[in-house]
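Q: The sequence isn't on hand, but the structure is:
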């Protein structure tokens, strides 16, 4: 062809009559020009390497579409989009790019079956967990960019799409399609596929509320209740099926909030045990449930456990990839020799995790576009500092912290016209002092071990948490 591109780590040159010098060659790094001034860094050299590896992989897979791998297929698979689109959003301004992606799905989709990629390339066996990217990505743009106009434009097609899903899966439980690709232990499509259907029912409830479409609000609420009950009856109420990946099972049910609130502590403990029983105490999850386990475990008090896994170089894990010389993410936990891709964003949800749980920057799910947001940084044992900034639609959110000999200092910035709900776990009795730039100390208090929370208006703040002497 007149023009093509490939990713590579090594290059072989043959046929020359002389030994070339490296300076004889020029390589161009190509990617769609998404703005990327969001930054995460921390005191762990390994986690910084993992983050750099993820970002390099993301950029390598942005050529007009978000591809699964840039060396061979270069297809816009929906499953990969559902797995890591949120990680992309934390690293780049993906608003315009993902708007274009959604319209690629509009062009690609069929009336009576699911397709796996957009643009369509003739592949249609993966099922709802891939084509659901059409709806899930719309919701992502609503949550992070407050793109209500997109929902208004596509709402009739969203309704039509849900009708198609109901015809393909009339009993609710998804019985066909690809499940948790490349997990070390299997999970049934009845779990992963049905949970994506449930996620879409919840999303459509939100969309119907935005459109003031009360009949469809009730319709999708009932659908969500029916699907949730079906998943509970199949995967939670009976004795646990030991043949199912236990990490994936409990992480999925917790992530999608299928388990009754009164039972969530039991499920979180089961998840902790399943993590401990994995190889080297690591994850056995695949394309979808890696995202789920990072989020669900952290949400239920296991940030330190997750950190220890991410920080390790043992197999399986991101640190193992680094230890083996990887510069981009692999499609599989084990390095592949010319079968699977070694530049694949699928396991890149770890990048989302460092922004959400180490820096603690999270959207408020009830206020779209970061007009209100959450700051919940965590300082796990073994990590001394974090420095992070994320550009929201209202401006830069900054979240930094560092440990001292007597506590932790948090520095953060709340953009204009926004409100931040700040909350941190405190493992000891402490004195908390709050300073605001330009005003000095504005508040102080003594707290017992537990959670400190406070709401902040726009400004630059410093919170000093000092261990209280007894």
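A: Yep, it's here. Being a predicted model, the structure only gives us computed values, none of them experimental.
Q: going forward, measure contacts between C-alpha atoms and count neighbours the same way
A: Fine.
Q: Now the helix or strand where residue 291 lies: buried residues?
A: Using DSSP states H and E, the element containing residue 291 is helix 289-299. Within helix 289-299, the residues scored as buried using 16 or more other CA atoms under 10 Å are 289-298.
Q: Comparison target, given below:
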């Protein structure tokens, strides 16, 4: 072969090699986590993303390697699992199928893939996962321990409790918050060391004075007589040859919450812990340090802690060096072994609660009687951190509220639920008097904007106090910004309201109840997913529902609870009776959200028998095909007495919606008999619904919520969608003078449905209307989070005394992504991305993004006269169905080229001012002329 041909051949070969590495595998996760430590699943699910600058990259095959060492991956000699080349486009939730894995085993893994042109990627970077202690036998030798007795003598161990149901206030006392120590000797040659800890209710662990984690309020809140969660700490770097010490401090948390609500039955008992420390040496040996009666215990400076009431701390009782080796603990008592505080231990898979940010006060107000009030300018959940210099014994009392009295010189506690819990949100700090002191509570959290301090000897400054915002540290996964500042503020307030209520459950409010109500959860579930990494969070929540099945006691109409049926509150002992049909639908809708947005089939597969039982239960509550029980369209403007949608209508709609979901689940699981049963029940329910509620004369159902949920669940009669949509728009624009008047059932879908009906102008106008009861009105009255009930709020006050921080009222905010951004899943997990934006007649530009399981979906559009410019990004290994607003398809360009001439784009059709195309993955610049 002549040399020039050999050169051309070599260049061609080099080009092919370069092409084969044009895409890479990134973001390896195991059970949704990157390099997780201490998981229970011994056949975990593996996922990855594909990153490429090219268009139309699709995975057609993959190969997974799993090894006991990184070297095994590098040499491609995997000793645990080599999947071989598997023909599949699946890159989510691949179940490990290698050799059996054992407790504490570390696995290293890597992936490569082939694309549609049979090009092979490079191997990904190496990921890992580590098994924890999944079997109860793994805990053998470790004992549950507690501190015996109570030597606290201070009056600060007690608080005054007065609910609206008791005539006279009474004194209540919290459990002691004990300190534990265990000294042990470590040999040289440490290879790996882990501490496995479950400390109830809350715990903080240190090794040689080094915190094991930056988590707070850990572990997560669960139903403790069914299970408790343990955490795994990597303590390798904290140990050294010679004497070491492990220390743990406990708080009561929800486990030992023994007096709020004047309901001692909510209490599980005194704080306690179980721990196992395992030190692996280079010579192959392992040293075990178990929790037992050899651990030493003492009370400490925390005199009172209650998750509703607050914390009292006497700094004069601090014991310097108690967390370090060499401390003299001879005066401490030995820990007492006790019965198991929970029947089952499980690895904590959700993100822990962390300090997210600190907020400086925006103003300091001189209150009455020498008190000072700090305004953070934002309603948050967390606590205050103080920095003071006062004489020893000085008592500083911190009280927390959402609002002030009319003269703005006192706190008003009415919205924080003091009438229900019987406790003010209050922290007390006793100064030790040795210079500047900083302090923040450990085992409580509050909901507040304002903090009052009493006891300062001189006026404070901005350094005296900061607000500490804490929440479950789920990562941000979505963003929204637009040309309209009011909409931006509404979006931001919606996110604040959600974040303020993420404390290992989605709670109803961060002060009064802190309860995991099911109705609130399905109302806000999708909004949360668009904006945060909620996969493990909602998985835990579904499991929480399971832990309380059949524990409702009674129904609200006095019937004895039915075995296997959820309670209205998912977690703990404050279950609030058996779940009403519309609230209990969360047990099906949450697994549906997991499937729709994450492609996760595991949740509904595990819970399927319970979900089916729920359907059978709701069917038993029907009369002539109508579900006769429920809470209804909860908390519309002005309160439930203004509920416009019949309770039976909304309950029946949710029943129908869950029947259709269950049909999908049964189809996936191959349960054909169930498929036919759900299909027939849905048919009968739809017929009964429309026979009972559809008003032919108006083409709708008589209220905004009724129309909205019939559209959401596609309950309308055949060929009546447009009439029902028109009826919805008319009710908003004419019957309610441009206002939306719905509770949480209608609130979730109504703005998106208005946009879909071609009335984005009505949706935006309703949100921005300056008069009550709009979201804009709430902002104008000084609110920074959404209230439980949209009252008329004179000067930011709540006329009903209800909470000003309820996430259920953020359910509508999915609209920012699914309507203004136009981002929706077209297939489970966003394997197909639907893009169809709205609002371009009202707004100049919108920027949205959502990090899907396959990668980031971006939708950013702007309007310039009659031109519509749209920047979109579609992750590799997905496709899109994209609807472009345009006067005509032949006027659309992409990257400067006529879209109709692009060979890899297919026109599906033109309808209602949109041209719809199928599009492969990649980033695109689209330009069209608006209709």
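A: Thanks, I have it. Being a predicted model, the structure only gives us computed values, none of them experimental.
Q: re the thing from before, out of the buried residues of helix 289-299 of the first structure, which is nearest to residue 402 of the first structure?
A: residue 298 (20.0 Å; CA to CA).
Q: contacting residues for the counterpart of the closest one in the second structure?
A: Under the alignment (TM-score structural alignment), residue 298 of the first structure pairs with residue 755 of the second structure. Counting by CA atoms under 8 Å, 6 or more residues apart in numbering, residue 755 of the second structure makes contact with 761, 763, 819, 838-839.
Q: Could you identify the most distant pair in the residues you listed?
A: By the measure CA to CA, 761 and 819 form the most distant pair in those, at 12.2 Å.
Q: Common neighbours of the two, please.
A: 755, 839.
Q: Look at these two and report which has more neighbours.
A: The neighbour count for residue 761 of the second structure versus residue 819, taken as other CA atoms under 10 Å, is higher for residue 819 (23 against 17).
Q: so how far is residue 379 of the first structure from the residue mapped onto the more buried one from the first structure?
A: Taking TM-score structural alignment, residue 819 of the second structure has residue 357 as its aligned residue in the first structure. As judged by CA to CA, to the nearest Å, residue 357 of the first structure and residue 379 of the first structure stand 9 Å apart.
Q: One more: residue 131 of the first structure?
A: Using CA to CA, one obtains 37 Å as the distance from residue 131 of the first structure to residue 379 of the first structure.
Q: Equivalent analysis for residue 258 of the first structure, please.
A: For residue 258 of the first structure, the distance to residue 379 of the first structure - CA to CA - is 29 Å.
Q: Quickly find the element holding residue 782 of the second structure.
A: Using DSSP H and E, residue 782 of the second structure is not contained in any helix or strand.
Q: Tally up the residues packed near it, please.
A: By other CA under 10 Å, 16 other residues sit near residue 782 of the second structure.
Q: Kindly state which residue of the first structure is aligned to it.
A: Matched to the first structure by TM-score structural alignment, residue 782 of the second structure sits across from residue 325.
Q: With residue 491 of the second structure instead?
A: Under the alignment (TM-score structural alignment), residue 491 of the second structure pairs with residue 51 of the first structure.
Q: what's the closest non-adjacent residue to its match?
A: Closest residue in space to residue 51 of the first structure, ignoring its immediate chain neighbours: residue 351 at 5.9 Å, by CA to CA, 6 or more residues apart in numbering.
Q: ok, now how distant is that neighbour from residue 376 of the first structure?
A: Separation of residue 351 of the first structure from residue 376 of the first structure (CA to CA) stands at 16 Å.
Q: ok, now residue 303 of the first structure?
A: Using CA to CA, which is the criterion applied here, residue 303 of the first structure is 11 Å from residue 376 of the first structure.
Q: Overlap in contacts, these two.
A: Counting by CA under 8 Å, 6+ apart, the common neighbours of residue 303 of the first structure and residue 376 are residue 357.
Q: Residue 347 of the first structure matches what in the second structure?
A: So, by TM-score structural alignment, residue 347 of the first structure is matched to residue 809.
Q: show me what contacts its match?
A: 494, 523-524, 744, 747, 786-788.
Q: swap in residue 130 of the first structure?
A: Residue 130 of the first structure makes contacts with 77-80, 82, 115-117, as judged by CA under 8 Å, 6+ apart.
Q: one step back: mean shift between the helix holding residue 291 of the first structure and the second structure?
A: Compared with the second structure after fitting, helix 289-299 of the first structure has a mean deviation of 2.0 Å; criterion: mean CA distance after the TM-score superposition for the first structure.
Q: what element comes up after that helix heading to the C-terminus?
A: By DSSP H and E, the next helix or strand past helix 289-299 of the first structure is helix 303-310.
Q: Which residue in the second structure aligns with residue 76 of the first structure?
A: By TM-score structural alignment, residue 76 of the first structure lines up with residue 516.
Q: OK, contacts around that match?
A: Contacts of residue 516 of the second structure (CA under 8 Å, 6+ apart): 505-508, 569-571.
Q: Ranking by neighbours, what's the top pick from the residues you listed?
A: residue 570 (33 neighbours).
Q: Let me know the helix or strand that the equivalent of residue 536 of the second structure over in the first structure is in.
A: Under the alignment (TM-score structural alignment), residue 536 of the second structure pairs with residue 96 in the first structure. In the assignment (DSSP H and E), residue 96 of the first structure maps to helix 95-108.
Q: For that helix, give me every contacting residue.
A: With contact meaning CA under 8 Å, 6+ apart, helix 95-108 of the first structure is reached by 34, 64-65, 115, 117-120, 134, 137-138, 141, 145, 150.
Q: how big's the offset between that helix and the second structure?
A: Looks like 0.3 Å for helix 95-108 of the first structure (mean CA distance after the TM-score superposition for the first structure).
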